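> could you look at this predicted model? Sequence included:
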Amino acid sequence: MKKFWIALGCVLMGMASAQAQSEEHPYVPETDQAVVKKLDEWQDWKFGMIMHWGPYSQWGVVESWSICPEDEGWTQRKPAGIPYYDYLKKYEALGKTFNPVHFNPEKWAKAAKDAGMKYLVFTTKHHDGFCMFDTKQTDYKITAADGAFSKNPRANLAKEIFQAFREEGIHAGAYFSKPDWHTAYYWWPYFPPRDRNVNYDIKKYPERWNQFKQYTYNQIEELMTGYGKLEILWLDGGWVRPRKTQTKESLSWSQTAPQDQDIDMGKITTMARSHQPGLIVVDRSVHGPYENYRTPEQEIPNKPLSYPWETCMTMGSSWSYVPDDKYKTVNVLIHNLVDIVAKGGNYLLNVAPGPDGELHDAAYATMKGIGEWMHVNGDAIYGTRAVAPYKDGKVCFTRKKDGAVYAIYLLDENEQVPATISFKGLTPAKGARLQLLGASNKLVWKTTADGVTIQVPEAIRQKGFKHAVAIKIPTVEKM
C-alpha cells in the first residue's frame, strides 16, 4: 500500500510539474536602474553583429554540435559512419592547427560600422569548450602553448576583437556557452556523454558539479575583468538551468531524466555587474530575472512583443563558416530589419569568419549594401520604438521618441518607388510636412476613406531608390 501512495504522489507531482512547464513564463523586468538604463540604450541600437568562430571553421562544419551524441540533422559527423571517439579525438585536435593568419579585426569592425551595426556579440566559448580568449582555467584555448596561433602577438583573439570594435564606436558583448563539452567537470570521461546535458548524476557527485560551477564563474569573471568594457553577457545553452525553470521545450533537450543544472546565476550576475555596472545579462531561454531580453532564433515574431527582444539570424545559411555559403540578399536583410524594428525588436545578424581569419567577399559586399541603405534611412531605424499599427500592407511604421513617425515602404527586388503610397491606421497631423529620406522634395498627401495617400513626385521615383523608402511624418493625429 505504501508503494501505491508513493507512486501516486510521484504521478501527481509530475502532473503539477508538467502543468507549470506548459505555462507561458512571464518576462521579469530588471530592477537594477543602471541595467534598465542600458537596456533602453540597447533598444536604440537596433542593429548588431554576432560572430561564430572557432577551430571547427577549418572543416566548415557546424559549430560544436557534431560532437554531441544526439541523432539530429545538425549533429551528423563527416564522413558518415566514423566512430564517435575517433571523431572526437580529431575534432579536439583542431585547436592545435587553428591558425587564422589573416586575422584582421579592424577590417571586420570597419565593415560592421559601415553597415550601420551598433553592437557586437562575439563567441568567446561555444559548447565544445574551446576558448577564444586567454583563460587560466584550461589549456583548451587559442593561446595554448602547442597551438599554431599561440605565438602570434594577437593570439588573445577575443581581446583584440573587442578592442577593434570599440575603437569604431561599436558596443561589445560576450557570447559564452554555459555547457562545456570539453571539461571533465561537465562531460566526465568516466562516463560516455548521452546527449547535450551533463553526463553524470549531479546528486551523486555534487562535488564535481560544484567544480563546474566554479569553473564557469571563474571564466566569466576573467571576461568581465580582462577584456575592457563589456555591455552584454550573452549566455547560450539553455538546458543548463535550475530544474524548477524547465519548460516543455527544455525538457525535450534531455534523453534521460532532467537534472537540476543550477549554476547560480544570481552569484554570477552579481559578480559580473560588480565589474561591469549596468551589464545586460541574457540567459537565453531561461525565463526569469537573468533574461534581460529575449532572443528568438532564426525567426521574426508575428507581432510586437511587450518586452525587450532581439532576433538573432544568420546572414548566410549557417552560424559557422561554410566554404561556399549562400548569403541572403540585401533586399531580404533590409526587409527583415525594418520588420523587426517596426515590431520593437533588434536585429542581431551573424557573420562567420573562415579558418584563415577572413570573411567571405560576399559578406563584405552584403554589409556594404546594407550600409548604403542605412546611411540614408538610419533615422527611421535607430532610436525608435513600435507604434500601432506596426504594419499595413507593404508599409511598416516606427516611432521616434519625439513623437515623429516613419512610414517605411518595402520595395520588392527591382521595384521602382510607386507614384502613390497609401496606408491606414494613423494620420499625419493637419499641415504636417512629409519628406522622403534621401530627397528634398515636399510630398503632397491627403486623407481618403481608406486612410492616407501620399503622392511621390516623378523626380523622386527616378532616383533609383532600392529596398525600402522611409517617409518622415513629424506629427500625427492623436489615436
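That came through, no problem. In this text the structure is predicted, and so the values were computed from the model without any measurement.
> please make it C-alpha for all contacts and neighbour counts, starting now.
OK.
> state whether Tyr175 is indeed within a strand.
Yes. Assessed by DSSP: H, G, I helix; E, B strand; the rest coil, Tyr175 belongs to a strand.
> got the contact list for it?
The contact partners of Tyr175, by Cα atoms under 8 Å, 6 or more residues apart in numbering, come to Val121, Phe122, Thr123, Thr124, Lys125, Leu233, Trp234, Leu235, Asp236.
> what does Met117 give?
By Cα under 8 Å, 6+ apart, the contact list for Met117 reads Trp45, Phe47, Gly48, Met49, Ile170.
> which ones among these are found in helices?
Trp45 (DSSP state H).
> tell me the one among the contacts of Tyr175 nearest to Val330.
Ranked by distance to Val330 (Cα to Cα), the contacts of Tyr175 are led by Val121 at 21.3 Å.
> looking at this, that closest one is in a strand?
Yes. Under three-state DSSP, Val121 falls within a strand.
> circling back: so can I have TSV of the contacts of Met117 showing neighbour count?
As requested, those are arranged in TSV below (neighbours: other Cα atoms under 10 Å):
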residue	neighbour count
Trp45	21
Phe47	26
Gly48	25
Met49	27
Ile170	23
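> and the comparison structure, right after this:
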Amino acid sequence: MKRKSIYTYGIVALVMMVCVQYTHAQGNVHQQSTTYQWPSDPLVKEKLETWRDQKFGMIIHWGLYAVPGIIESWELCSEDWISRDSTIAYDDYKKWYWGLSKKFNPVNFNPDQWSQAAKDAGMRYVVFTTKHHDGFNMFDTKQTDFKITNGPFANHPKANVAKYVFESFRKQGMMIGAYYSKPDWHSEYYWWPRNATADRNVNYDIRKNPWRWNKFKDFTYNQIGELMNEYGKIDILWLDGGWVRPLETVTDEVRAWGAAIPAWSQDIDMPRIASMARKAQPGLLVVDRTVHGPYENYQTPEQSIPKEKLDHPWESCITLGNAWGYVPNENYKSSTRVIHSLIEIVAKGGSLLLGVGPGTDGTFNDMQVQRLKEIGQWLSVNGGAIYNTRTTDYYYDKDRDTYFTAGKDNSIFALVKLKEGQAIPATVEWTGNIPAAGSRVKLLSTGATVKWKKEGDKVKVYLPASFLKQNNTYSALAFAFQK
C-alpha cells in the first residue's frame, strides 16, 4: 500500500514539473490556415458580422487535468515533444490519468464568478471546453459514462457543468461557444485498446476497419447533436484537433506542423455535422480549426498574432498565463500586455480569445480576477476604439507604436501604446490618418476634446493637464476623430 502511494504521488510530482515546459511546444499549437472561404448562408454571414463586432472573449479549459494541475490531455499522447518518466509504464500512466475522474470533485464550482469576471473584463463572448482530447466530458452526454456527471461531483446541483456555464454567460448577454475536441483518446473507436497508441491520431487503419471508424463518426455526431439541441442557444461550434480531417485537405501547410499524418482519411463527415447543428442552431458559426473551407468560418492562430492585417474573420487564442488550464504557481501576463495584444489584434482585423483556467475547486483565483478587472477598467472608457470597429488601410505607425481602427460612422481611432510603467508624456505623435482640418480630436478615456496640430505628415496631440495629474501611467491612449 505504501509503495503504491509513493508511486502515484511520484507521477503527479513529475508531471507537474514538466507541464509548463511543454505547454507551448510546437506539437501542441494549431497553426493558422493560409486560405479562407467566406460562408454563403445568409444567417451565418449575419452572425459572423455580429461576432466580428465583439472583439474580446474568454476560452475556458477545465477538466481532469485541473486536479494535478498539468497540461491539458497531451501527456496521454506519445510524441517526441512530450516528456514522461521513462520508468513509468505507459499503460500505468493512462490508468492514473483517466482515474482522475474518480477524484475530480470541484465543490466550489461557480460559473457566475466566471461570467462576472468576464463581463468585468469587457469580454463579449465565451468558448467553453465541453470535451478536450482526453475524452472526459464536461456535460451530461449519453454516449459515454466518462463524464463529470458520473463521479464524485454527480450529486452536485450544477453537475452538468456546460449547461450552467452557458446559462451564466448567456445571462451576461454574451455569445456562447462550445469547444469540442474531434479526437477522443478515451473512446475505443478512436484509440482501439487492442493496439498501441503511438501518437495523436486514430491508432488503427480506417481503411481496414471501416465499421469502427463509422462508430466513431456516429459517436461524434451524437455528442455534438446533444450540445446543439439540449443546451440552449449556441452561437459558435469551436472544433479542435485539426489533424482529424479528410486526407485531401492535408496540404504542405499541415505537414509543416511536424505531426505524423496517417495514410488514410480521418474524415468525420463535417457536412453532415454542420447541417444537423445549423438545423438546431440557425446561423451557427462552425470553426473547424485549420481545415480551411466552408466549415472554418473564422481562423484561429494560437498563441500568436499575424504579422499583417487580414480582411477576413480571425481570432488569436492566447493564454492569460503560460498554460491553457490551471497549473500551480502560474505567471500571468500583465493587464497592459493583454491590452496591447488586444489593440494590435483588433487593428489587424481580429478578435482576442483569452484563455483562463479555473482551479481544481471550480473558481478563478484572485490574481486572475484582478487581471481581468484591470483590463475591463481600460476597456470601459476606451472600448469605443475596439468594439464594432474594422480595419483601416493604414493601420500601424511602427515608429510610434500606434495602431488605428475605423468606426462604422467613418470615425478613426488612434491607439497609442505606452510602455509599461512609463510616465505618460505630455504630447504624443503619429503619422498617417491625419484628422480633417478643423476637426475635433477626443481623448476617449475622459471624453475631452484635446489640442492638436499638424506638422508636415505628422499629428501632434497635447494631453490635458488634468489627465496627466490623475494618471501616473496608462496602458494605451485612445483618440477619436474624423479623417
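All right, it came through fine. No experiment lies behind these values; they were computed from the predicted model shown.
> mind putting the contacts of Met117 of the first structure into JSON lines with distance to Leu436 of the first structure?
Output for the contacts of Met117 of the first structure, formatted as JSON lines (distance: Cα to Cα, whole Å):
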{"residue": "Trp45", "distance to Leu436 of the first structure": "22"}
{"residue": "Phe47", "distance to Leu436 of the first structure": "22"}
{"residue": "Gly48", "distance to Leu436 of the first structure": "25"}
{"residue": "Met49", "distance to Leu436 of the first structure": "28"}
{"residue": "Ile170", "distance to Leu436 of the first structure": "28"}
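> between the contacts of Met117 of the first structure, which is nearest Ile67 of the first structure?
Taking Cα to Cα as the measure, Ile67 of the first structure lies nearest Met49 of these, at 26.2 Å.
> identify the residue of the second structure aligned to that closest one.
Counting by TM-score structural alignment, Met49 of the first structure lines up with Met58 in the second structure.
> quick check: that match touching Ser351?
No. Judged on Cα atoms under 8 Å, Met58 of the second structure makes no contact with Ser351 at a distance of 10.7 Å.
> ok, Val165 of the second structure touching Phe109?
No. Applying Cα under 8 Å, one finds Val165 of the second structure not in contact with Phe109, separated by 9.9 Å.
> quick one, what contacts the closest residue to Ala198 of the second structure other than its chain neighbours?
In space, Ala198 of the second structure comes closest to Ser78 once its chain neighbours are excluded; the distance is 5.4 Å by Cα to Cα, 6 or more residues apart in numbering. By Cα under 8 Å, 6+ apart, Ser78 of the second structure lies in contact with Thr197, Ala198, Asp199, Arg200.
> for the last one, which non-adjacent residue is spatially closest?
Spatial nearest neighbour of Arg200 of the second structure, chain neighbours left out: Cys77 (5.9 Å); criterion: Cα to Cα, 6+ apart.
> what's the one you found aligned with over in the first structure?
Per TM-score structural alignment, Cys77 of the second structure is aligned with Cys68.
> Ile381 of the first structure corresponds to which position in the second structure?
Checking TM-score structural alignment: Ile381 of the first structure goes with Ile386.
> now do Ile370 of the first structure
By TM-score structural alignment, Ile370 of the first structure lines up with Ile375 in the second structure.
> the one helix or strand its match maps to vs the first structure, mean deviation?
Here Ile375 of the second structure, judged by DSSP states H and E, is contained in helix 366-382. Helix 366-382 of the second structure, aligned to the first structure and superposed, deviates on average by 0.7 Å (mean Cα distance after the TM-score superposition for the first structure).
> so which residues make contact with whatever helix or strand comes next after that helix?
Remark: after helix 366-382 of the second structure, the chain's next helix or strand is strand 396-397, criterion DSSP H and E. With Cα under 8 Å, 6+ apart as the test, strand 396-397 of the second structure has contacts from Ala347, Thr402, Tyr403, Phe404, Trp430, Thr431, Gly432.
> same question, stretch 359-373 of the first structure
Contacts to stretch 359-373 of the first structure, defined as Cα under 8 Å, 6+ apart, come from residues 111-112, 114-116, 315, 327, 329-330, 333-334, 351-354, 466-467.
> what of stretch 34-53 of the first structure?
So stretch 34-53 of the first structure is contacted by 30, 63, 112, 116-123, 277-280, 292, 308, 312, 319-321, 337, 341, 345-354, 381-384 (Cα under 8 Å, 6+ apart).
> same question for stretch 231-249 of the first structure.
Applying Cα under 8 Å, 6+ apart, the set of residues contacting stretch 231-249 of the first structure is 18, 20-22, 121, 127, 171-179, 197, 250, 253, 258-263, 276, 278-287.
> helices - which of those residues land there?
Per DSSP H, helices hold the following members of the contacts of stretch 231-249 of the first structure: Ala18, Ala20, Gln21, Ser22, Ser250.
> and those, which are buried?
Ala20, Gln21, Ser250 (16 or more other Cα atoms under 10 Å).
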